[in-house]
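Peer 1: Have a look at this fold, sequence not included:
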């Protein structure tokens, strides 16, 4: 069973999320929190596999809670941030704080369950085009590449660099395979090599790295 903690300040949303999650045969909700501080405390007490974390909450927000969970429980739950596009202005910071990804609150129930399963097995949810613009907004089209990260690109082969760029643009492994006329397994191998060579934890960090080093620019 995938054990999930739900953190949101709105009771109606928590109830809806609980119903969706508990209707899945492979999930159970181990707790609910209405603010970030309570979410961090419950995460330590219940040790869930995944925390569904709202960004905007009174008191301790989702960003601070994510940082605390990742600091206090580095091998503990993975955080999946729930966001409302154009309202949450620090989702990028949440990813930097260690969140495994983020999902729009108006996502379909099936997409929510898929995201929870993906995060639980160690994958990361890279933003689709609409939420990818949030990342672009916070890095900025005019930001200068970081010299250290630019140099690190030289560790990659030409094909690995190409795969990294497509990952940063939000393409899935299947979409990358179709674009490059290779198998999905080949793409997975390239992605694993890229993460290992650059010392990145997951695809979310790969996206952030790509923007920060200038491999991909906002609006392109």
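Peer 2: Perfect, I can see it now. Predicted, not measured: the structure shown is a model, and the values here were computed from it. Residues are numbered from 1 along each chain as shown.
Peer 1: Please make it C-alpha for all contacts and neighbour counts, starting now.
Peer 2: Will do.
Peer 1: Buried ones in stretch 102-121, by neighbour count?
Peer 2: 102, 103, 104, 112, 113, 115, 116, 117, 119, 120 (16 or more other Cα atoms under 10 Å).
Peer 1: Check stretch 62-75 too.
Peer 2: Those would be 62, 63, 64, 65, 66, 67, 68, 69, 70, for stretch 62-75 by 16+ other Cα under 10 Å.
Peer 1: For residue 32, which three-state class applies?
Peer 2: strand (DSSP: H, G, I helix; E, B strand; the rest coil).
Peer 1: about what we covered before: of the buried residues of stretch 102-121, which is the nearest to residue 191?
Peer 2: residue 119 (16.7 Å; Cα to Cα).
Peer 1: Does anything pack onto the one helix or strand that closest one maps to? Which helices or strands?
Peer 2: Here residue 119 is covered by helix 109-120, with elements defined by DSSP states H and E. Packing partners of helix 109-120 (3 or more Cα pairs under 8 Å, 6 or more residues apart in numbering; DSSP states H and E): helix 11-22, strand 50-54, strand 78-83.
Peer 1: Residue 177 touches residue 187, doesn't it?
Peer 2: Yes. The pair residue 177 / residue 187 is scored as a contact, 6.1 Å apart, by Cα atoms under 8 Å.
Peer 1: Look at these two and report which has more neighbours.
Peer 2: Between residue 177 and residue 187, residue 187 has the larger neighbour count (other Cα atoms under 10 Å), namely 22 against 18.
Peer 1: Put this next to the first one:
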């Protein structure tokens, strides 16, 4: 796979989301009704809306972002180094604002692109929707209004792996496994994030998990380009 984009122009990212409230009882009656309607198709008759609320984090209307981890390549002594940083915490408005500053100041060039696994279906629109909720002006890299498909500055490793087969879904864990990339899913998985956040109150564990996913996405793009994978010493938190 010969991608025309330069790796140093790519901002790799991953987000972690949870239900906006810890439990169903904390929602207003109106929000409960809206959630029940929104999830009716997915739930069918298997779950009540309250039982299904643990999955609310996958919808931007009922969830919130608690961590955005990003990574970008720099050249150091003729080697590629991946630098990682994370925006996280209980204040979603603040972490989204800080992420916007990063995009506007350091990744606003025409050549810059965002890259995530399933990013076009999840990460990118989720971030944009939550910014709208918080009345944060969208950075150019997330404002797709009026853009033609080939002008959208987004890469999606899931989409690249599909090779046009839109019925095909491959998880990040599966893709890293078959490509010989160290698994990022060695502690928790997405279904456990809400419990770790609300019950364990261990945000640092979630940040570590999110950063590992970000590294995995960068490694996948390296493999797609038939380039050498990063070693542990090539990954630096900043």
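Peer 2: Alright, I've got the coordinates. All values derive from a computational prediction rather than experimental measurement.
Peer 1: Can you give me the TM-score here?
Peer 2: Superposed pair, TM-score by TM-score structural alignment, normalised by the length of the first structure: 0.25. Supporting alignment: 95 aligned residues with a Cα RMSD of 5.9 Å.
Peer 1: could you check the angle strand 50-54 makes with the helix holding residue 119 of the first structure?
Peer 2: 120 degrees (axes from the mean of the first three to the mean of the last three Cα atoms, to 10 degrees).
Peer 1: and helix 109-120 of the first structure with strand 78-83, angle?
Peer 2: Going by the same axes, to 10 degrees, helix 109-120 of the first structure makes 150 degrees with strand 78-83.
Peer 1: If we go by neighbour counts, what in the helix or strand hosting residue 178 of the first structure is buried?
Peer 2: Here residue 178 of the first structure, judged by DSSP H and E, is contained in helix 173-180. Residues 173, 176, 177 are the ones in helix 173-180 of the first structure that count as buried (16+ other Cα under 10 Å).
Peer 1: Let me have these in a markdown table, extended by distance to residue 205 of the first structure.
Peer 2: Output for the buried residues of helix 173-180 of the first structure, formatted as a markdown table (distance: Cα to Cα, whole Å):
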| residue | distance to residue 205 of the first structure |
| --- | --- |
| 173 | 16 |
| 176 | 18 |
| 177 | 21 |
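Peer 1: What segments of the second structure are strands?
Peer 2: Using DSSP state E, the strands assigned to the second structure run over residues 10-19, 63-76, 79-88, 113-116, 154-156, 235-237.
Peer 1: Longest helix of the second structure, counting residues only.
Peer 2: Taking DSSP state H as the criterion, the second structure has its longest helix at helix 203-224.
Peer 1: Confirm that residue 6 of the first structure sits in a strand.
Peer 2: Yes. Assessed by three-state DSSP, residue 6 of the first structure belongs to a strand.
Peer 1: still on that earlier bit, want to try a markdown table for the buried residues of stretch 62-75 of the first structure, with secondary structure and distance to residue 130 of the first structure as columns?
Peer 2: Shown next, in a markdown table, are those (DSSP: H, G, I helix; E, B strand; the rest coil; distance: Cα to Cα, whole Å):
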| residue | secondary structure | distance to residue 130 of the first structure |
| --- | --- | --- |
| 62 | helix | 21 |
| 63 | helix | 20 |
| 64 | helix | 24 |
| 65 | helix | 25 |
| 66 | helix | 23 |
| 67 | helix | 25 |
| 68 | helix | 28 |
| 69 | helix | 27 |
| 70 | helix | 26 |
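Peer 1: Which one of those residues is nearest to residue 37 of the first structure?
Peer 2: For the buried residues of stretch 62-75 of the first structure, the nearest to residue 37 of the first structure is residue 65 (6.2 Å; Cα to Cα).
Peer 1: In contact with that closest one, which residues are there?
Peer 2: 36, 37, 39, 40 (Cα atoms under 8 Å, 6 or more residues apart in numbering).
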